[in-house]
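A.B. asks: Sequence first, then the predicted structure, then my questions.
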Amino acid sequence: MPVPKGATALLGAGTLCAALLLSACASTAPPAPATPAAASTPPASDARPAGAAPGAGQGAGGPGEPANTLASAPVPAPRIPGIGPATQALVPDGTGQALVVTGSTADDSTSTATLYEKAPGGRWTAAAGPWPTHNALRGWTADHTAGDLRTPIGVFRLDDAGGRLPDPGSRLPYDQDPEFAISGTGLSGEPLEGSFDHVIAIDYNRVPGRSPLDKERPLGAEKGGGVWIHVDHGGPTQACITLEREPLRRLIRALDPAEEPVIVMGPASDLAG
């Protein structure tokens, strides 16, 4: 198994207050003789800037009440279910598909995966899953290093797929290669044969656009690499995420490069941040 990959002006209201105050003060003096100019002065209750529509600068409650600014408050963008604002901010604006893999605690080696898709209005809805998954033996880490037996936490692109078996209908580039063969036993003594029949490369410390087998590590070999989604073998991994065979094949067919798909993965408490 490969070594691990990871937010109006209130002039009208102010003018109104001044007009009302002057009216109140003037009411204590004897009334002045009416003049043509005085007769043409609009009532104080309708005081407003020249050319403004009636009620301009006033709140919905009427003259003298605070202006209603709720209508102009920004509306928060919809978030992926279970994902907090800090994690959502890491999801590219152009992304329309997100596989969310959530562990219960930082040390769990089992997790749950759900594929979410963004509707035209921007709302995220579940498109497939939830599916049971395995992750690394010792759980999760925000600072993955080679051999730590933890899966990197974060948001990563899903650009390339491959496997020992033929392409099941992937829209991602798919590399069929006999080098995806594996044998031996896993960390719990379970057989690993067939685990790489189908894989999706997680863009942690790799060069996107290449086969999952490519071994170039931009962050350096000490940061691990080869972090994939692959066929479940019944036990924990070194750093990868696993899915049962049919859910994995379904996921491979569902992912659309035009939607800039990502995987969002980590313990629930981290992803909710």
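C.D. replies: Arrived safely.
A.B. asks: can we go C-alpha only for contacts and neighbour counts from here?
C.D. replies: Noted.
A.B. asks: Stretch 162-171: which residues count as buried?
C.D. replies: The neighbour-count check on stretch 162-171 (16 or more other C-alpha atoms under 10 Å) flags 162, 163, 164, 165, 167, 170, 171 as buried.
A.B. asks: With secondary structure and distance to residue 257 added, can I get the residues you listed in a markdown table?
C.D. replies: A markdown table is the format used below for the buried residues of stretch 162-171 (DSSP: H, G, I helix; E, B strand; the rest coil; distance: C-alpha to C-alpha, whole Å):
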| residue | secondary structure | distance to residue 257 |
| --- | --- | --- |
| 162 | strand | 15 |
| 163 | strand | 18 |
| 164 | coil | 22 |
| 165 | coil | 21 |
| 167 | coil | 16 |
| 170 | coil | 10 |
| 171 | coil | 7 |
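A.B. asks: and here's the other structure:
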Amino acid sequence: MPVRKGTPALLSAGTLCAALLLTGCGSPAAPPAPAPTTAPAADTGPRPGSPGKAVASAPVPETRLPGVGPVTHASVPDGTSQALVVTGASADSTRSTATLYSRDPVGGWKRQAGPWPTHNALRGWTSDHTAGDLRTPIGVFRLGDAGGRLPDPGTRLPYDQDEQFAISGTGFAGEPLEGSFDHVIAIDYNRVPGRSPLDKERPLGAEKGGGVWIHVDHAGPTQACVTLEREELRELLRALDPAREPVVVMGPTTELAR
């Protein structure tokens, strides 16, 4: 929010007063006595632009997402005004943090929700994802489609409720996977936008992997996806607005800062 600028007070100088003395009549006029003057009042107040007088200025809008450098930010579409930033501590970390930001023309990018703790892939991150490498792709990807085994929690994204989202078995830490796909958001990595997250078409080829989602956390690392706790994922689903062309910006901190 812009800060109101203070207006320095300008003190006026004292007025100069002259006293006119009149001489008596009859005798030759004596030279008039010098007219006494009143000295100007001292001006001790600050003057506009004087050193030491701080003038408040409006904050500069944040033109880039916090923690995101110019190279990464260049991949954010011009029309995007909503971004989920997911950062890992290192290239091999399996835990990360997700924060949702929104942008307005005056204030720039501001935090909208989060930060939330997340899990990512078992072996961390990669900028060249391949099927089965157990790493989460690094980059900027659109978020446009959602779905799950459970009903739509109130998202504005297209939502596909389907029993095919049911899952069983155990994760890498021996944790149960049941319920992990109760709600999911498809990350537009090697998929056709506008389709259900269940769609199997892979434009880059099957060897580049796919099915990379944001889904319900199961208390352990994933094969390639990013996870959020159930209620936080539901909050994210309700917050995302397709009119704002939302994206996810994800990767280790050092990579995103480039």
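C.D. replies: Cool, got the structure. In this text, all values refer to a predicted model and were calculated from it rather than measured experimentally.
A.B. asks: related to what we said a few turns ago, most widely separated two among the buried residues of stretch 162-171 of structure 1?
C.D. replies: Farthest-apart pair in the buried residues of stretch 162-171 of structure 1 is 164 and 171; separation 17.1 Å (C-alpha to C-alpha).
A.B. asks: of the buried residues of stretch 162-171 of structure 1, closest to residue 80 of structure 1?
C.D. replies: residue 171 (23.1 Å).
A.B. asks: so what corresponds to the closest one in structure 2?
C.D. replies: Taking TM-score structural alignment, residue 171 of structure 1 has residue 156 as its aligned residue in structure 2.
A.B. asks: What segments of the stretch 1-150 of structure 2 are helices?
C.D. replies: Per DSSP state H, counting those that start in this stretch, the stretch 1-150 of structure 2 carries helices over the ranges 70-73.
A.B. asks: Identify the residue nearest the residue nearest the centre of structure 1 in space, chain neighbours excluded?
C.D. replies: Structure 1 has residue 88 as the residue nearest its centroid, 3.1 Å off, counting by C-alpha atoms, centre = their mean. Using C-alpha to C-alpha, 6 or more residues apart in numbering and skipping residues adjacent in sequence, the residue nearest residue 88 of structure 1 is residue 79, 6.4 Å away.
A.B. asks: So what does that neighbour match up with in structure 2?
C.D. replies: Match for residue 79 of structure 1 (TM-score structural alignment): residue 64.
A.B. asks: same check, this time on residue 153 of structure 1
C.D. replies: Alignment note: residue 153 of structure 1 maps to residue 138 in structure 2; criterion TM-score structural alignment.
A.B. asks: which residues sit in contact with its match?
C.D. replies: Neighbouring residues of residue 138 of structure 2 by C-alpha atoms under 8 Å, 6 or more residues apart in numbering: 125, 126, 127, 128, 249, 250, 251, 252.
A.B. asks: which residue ranges form the strands in structure 2?
C.D. replies: Under the criterion DSSP state E, structure 2 contains strands at 82-88, 95-104, 108-119, 125-126, 136-137, 139-148, 159-161, 184-187, 213-216, 226-228, 247-252.
A.B. asks: quick one on the thing from earlier: what about the residue lying closest to the match of residue 171 of structure 1 once chain neighbours are set aside, neighbour count?
C.D. replies: Leaving out its chain neighbours, the residue that sits closest to residue 156 of structure 2 by C-alpha to C-alpha, 6+ apart is residue 241, at 6.0 Å. Residues lying near residue 241 of structure 2 (other C-alpha atoms under 10 Å) number 17.
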